[in-house]
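K.L.:
this is a predicted model, with the sequence first.
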Amino acid sequence: MNTILIIEDDLAINDLIKTTLEKNDYHCTQAFSGTEGLLNIKTATYDLIILDLMLPGLTGEEFIEKLLEIADIPILVASGKDSIDSRIACLNLGADDYLIKPFDINELKAQVNALIRRTRKNPVSDRLGYKEFILHRELFDLEINGQLLHLTKQEYKIIKLLMENPGKVFLKQEIYEYAWEDYYMGEDKTINVHISNIRRKVKPFTDHELIETVWGIGFKLKK
């Protein structure tokens, strides 16, 4: 049974979505703030998130940013914000689809079904997310705000290692032996050149750095 997390502060709307989807064989968990939604993410696994934007405390947009740091779960935004700018901003942040309130409940069901089908064809495990960065495991591509960058094998493996272990500092030896599958001979130039190439590729598409240098030690993801 597919599991869905509903993050909506309006009790009536939250209950309506839950009741409707459970009649269609989905298991639903309810949350009423972005903070509560994040707590649920840390304690359970979900196939889809239905997300309001105007939430108490942590907004929907802030929730999306924080979610990408800890998990890769499809997001259907359901919001009263109906401007093109709001929709584009959410999709660029990492949302998968956008539904404008007030919505027809049958349209909601159709979009939920479509996202679940899409996820089955393109499993979540094929993507790894961190902030606005999405690493496509099978394509050797890094997606930044909707733009796809092709990576070399070593660039891909360096990013994959760091994104799978956010917050961890890796020694140059560890990075080299993982990405090149060879013994490290103390040669810093090769790693430094590849890190520089990654930064150069990323820079035109975001103000955020992806990789941080920890001087005298190695590298980690930039917070």
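P.N.:
Okay, I see it.
K.L.:
alpha carbons only for contacts and neighbour counts from here, please
P.N.:
Fine.
K.L.:
quick one: the helices in this protein?
P.N.:
Using DSSP state H, the helices found in the chain span residues 11-22, 34-43, 60-70, 84-93, 105-121, 153-163, 172-179, 188-202.
K.L.:
make JSON lines out of the ones you listed and add distance to Met54 and mean neighbour count.
P.N.:
Below are the helices of the chain laid out as JSON lines (distance: least, CA to CA, whole Å; neighbours: other CA atoms under 10 Å):
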{"stretch": "helix 11-22", "distance to Met54": "13", "mean neighbour count": "15"}
{"stretch": "helix 34-43", "distance to Met54": "9", "mean neighbour count": "16"}
{"stretch": "helix 60-70", "distance to Met54": "6", "mean neighbour count": "20"}
{"stretch": "helix 84-93", "distance to Met54": "12", "mean neighbour count": "15"}
{"stretch": "helix 105-121", "distance to Met54": "18", "mean neighbour count": "14"}
{"stretch": "helix 153-163", "distance to Met54": "29", "mean neighbour count": "19"}
{"stretch": "helix 172-179", "distance to Met54": "41", "mean neighbour count": "18"}
{"stretch": "helix 188-202", "distance to Met54": "31", "mean neighbour count": "15"}
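K.L.:
quick one: contacts for Ile134?
P.N.:
Neighbouring residues of Ile134 by CA atoms under 8 Å, 6 or more residues apart in numbering: 127-128, 142-144.
K.L.:
with neighbour count and distance to Glu174 added, can I get those residues in TSV?
P.N.:
What follows is the contacts of Ile134, written out as TSV (neighbours: other CA atoms under 10 Å; distance: CA to CA, whole Å):
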residue	neighbour count	distance to Glu174
Arg127	19	23
Leu128	21	20
Leu142	26	22
Glu143	18	25
Ile144	20	26
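K.L.:
pick the one among those closest to Lys121.
P.N.:
Nearest to Lys121 among those: Arg127, at 12.5 Å, using CA to CA.
K.L.:
gap between the nearest residue to the closest one once chain neighbours are set aside and Asp85?
P.N.:
Spatial nearest neighbour of Arg127, chain neighbours left out: His136 (4.7 Å); criterion: CA to CA, 6 or more residues apart in numbering. Here the distance between His136 and Asp85 works out to 26 Å (CA to CA, to the nearest Å).
K.L.:
what about versus this one:
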Amino acid sequence: MPHILIVEDEAAIADTLIYALQAEGFTTCWLSLAGDALALLAREAFDMVILDVGLPDISGFEACKRLRRFSEVPVMFLTARNDEIDRVVGLEIGADDYVVKPFSPREVTARVKAILKRVAPSPVAAPVPSGPFQVDSERVQIHYRGHLLGLTRHEFRLLQTLLAQPERVFSREQLLDHLGVCVDAGYERSIDSHIKSLRAKLRAIAADAEPIQTHRGLGYSYSPSHS
């Protein structure tokens, strides 16, 4: 049974989520403070975290940043705000989805199922070479010119998508789809931030290479000839 941690300081909202998730067969744990949740996540494994942004001790954004220092567990934000900048920031710091209150419990449950399906382990497969890159999907690792890249989960999936189809130009919307993020969530520009971060990590290994190419007005591609 997938085990979901709910971090929400409003009891009524937490109760609604608990009821909806348990009705679909999930097990749940509820905490009202981010600090308590981080301590629990450091010692216990969960399949997903539903995290309120406006918590009384630590903001959900800051809690997610701290969480990403030691865990890549999927995170869904809950918030009363619907500003685009908040949605973009949420994705950039490692969230998998962003739901605005008031919300439909059925919709949240459906999104939880979709996220867990996307992050489910793939069948064991040997690392796949792609020029100077070596992609190990089982270990969620990519080596570049023999060096292991320190990637977030989103960066791994983004680079993996580009490497799988050299020279193909992917639009931001298509890349979001491969990351498992709804295109209508307003995250398109966050792809640029992920690409910038990826390029910095690649240049730290090979300053003269430019394997990720920009196609203005269209999107991005992987170019083996520039690797």
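P.N.:
Received, thanks. Remember, it's a predicted structure, so these values are computed and weren't measured experimentally.
K.L.:
let's check: the centremost residue of structure 1 is which one?
P.N.:
In structure 1, the centroid-proximal residue (CA atoms, centre = their mean) is Leu68; its distance is 3.3 Å.
K.L.:
quick check: it touching Leu135?
P.N.:
No - Leu68 of structure 1 lies out of contact with Leu135 (CA atoms under 8 Å); the separation is 11.3 Å.
K.L.:
which residues do these two both contact?
P.N.:
Common neighbours of Leu68 of structure 1 and Leu135 (CA under 8 Å, 6+ apart) are Gly129.
K.L.:
still on that earlier bit, got a list of what the residue nearest to Arg127 of structure 1 touches?
P.N.:
Contact analysis of His136 of structure 1 by CA under 8 Å, 6+ apart lists 126-128, 142-143.
K.L.:
pick the one among these closest to Leu55 of structure 1.
P.N.:
Closest approach to Leu55 of structure 1 among the contacts of His136 of structure 1 (CA to CA): Leu128, at 26.0 Å.
K.L.:
what sits against that closest one?
P.N.:
Shown in contact with Leu128 of structure 1 (CA under 8 Å, 6+ apart): 71-72, 134-137, 160, 163-164.
K.L.:
related to what we said a few turns ago, next step: the contacts of His136 of structure 1 restricted to strands.
P.N.:
Counting by DSSP state E, those place 127-128, 142-143 in strands.
K.L.:
and Val77 of structure 1, how close does it get to Thr3 of structure 1?
P.N.:
Separation of Val77 of structure 1 from Thr3 of structure 1 (CA to CA): 16 Å.
K.L.:
so these two - more neighbours on which side?
P.N.:
The neighbour comparison of Val77 of structure 1 against Thr3 (other CA atoms under 10 Å) goes to Val77, with 25 against 18.
K.L.:
hmm, the more buried one is touching Lys101, no?
P.N.:
No - contact criterion CA under 8 Å: Val77 of structure 1 and Lys101 do not qualify, at 9.9 Å.
K.L.:
need the contacts of Ile134 of structure 1 in a markdown table (columns: distance to Leu58 of structure 1).
P.N.:
As requested, the contacts of Ile134 of structure 1 are exported to a markdown table (distance: CA to CA, whole Å):
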| residue | distance to Leu58 of structure 1 |
| --- | --- |
| Arg127 | 25 |
| Leu128 | 23 |
| Leu142 | 27 |
| Glu143 | 25 |
| Ile144 | 23 |
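K.L.:
pick the one among the residues you listed closest to Glu62 of structure 1.
P.N.:
For the contacts of Ile134 of structure 1, the residue nearest Glu62 of structure 1 by CA to CA is Ile144; the value is 17.2 Å.
K.L.:
wait, isn't that closest one in contact with Phe133?
P.N.:
Yes - checked against CA under 8 Å, the pair Ile144 of structure 1 and Phe133 is within contact range at 4.9 Å.
K.L.:
just name the closest of the contacts of Ile134 of structure 1 to Asn40 of structure 1, please.
P.N.:
Relative to Asn40 of structure 1, the closest of those is Leu128; by CA to CA it sits at 19.4 Å.
K.L.:
which residue lines up with the closest one in structure 2?
P.N.:
Using TM-score structural alignment as the criterion, Leu128 of structure 1 maps onto no position in structure 2.
K.L.:
do you know how far Leu128 of structure 1 is from Pro74 of structure 1?
P.N.:
The spacing between Leu128 of structure 1 and Pro74 of structure 1, counted by CA to CA, is 12 Å.
K.L.:
same question, Val193 of structure 1
P.N.:
The gap separating Val193 of structure 1 from Pro74 of structure 1 is 34 Å, by CA to CA.
K.L.:
same check on Leu39 of structure 1?
P.N.:
Distance of Leu39 of structure 1 to Pro74 of structure 1, given as CA to CA: 17 Å.
K.L.:
what do you get for Thr119 of structure 1?
P.N.:
To Pro74 of structure 1, Thr119 of structure 1 is 8 Å away according to CA to CA.
K.L.:
check Thr152 of structure 1 too.
P.N.:
As judged by CA to CA, Thr152 of structure 1 and Pro74 of structure 1 stand 27 Å apart.
K.L.:
which one's more surrounded, these two?
P.N.:
Neighbours around Thr152 of structure 1 and Pro74, counted as other CA under 10 Å, are more numerous at Pro74. The numbers are 22 against 14.
K.L.:
grab the nearest non-local neighbour of that one.
P.N.:
Leaving aside its chain neighbours, Pro74 of structure 1 sits nearest to Leu48 (5.1 Å; criterion: CA to CA, 6+ apart).
K.L.:
counterpart of the one you found in structure 2?
P.N.:
Leu48 of structure 1 is assigned Met48 in structure 2 as its aligned equivalent, the criterion being TM-score structural alignment.
K.L.:
my read: its match touches Met1, true?
P.N.:
No - when contacts are counted by CA under 8 Å, Met48 of structure 2 is not listed as touching Met1 (11.8 Å).
K.L.:
looking at the two, which is more packed in?
P.N.:
Shown here are Met48 of structure 2 and Met1; by other CA under 10 Å, Met48 has more neighbours (21 against 8).
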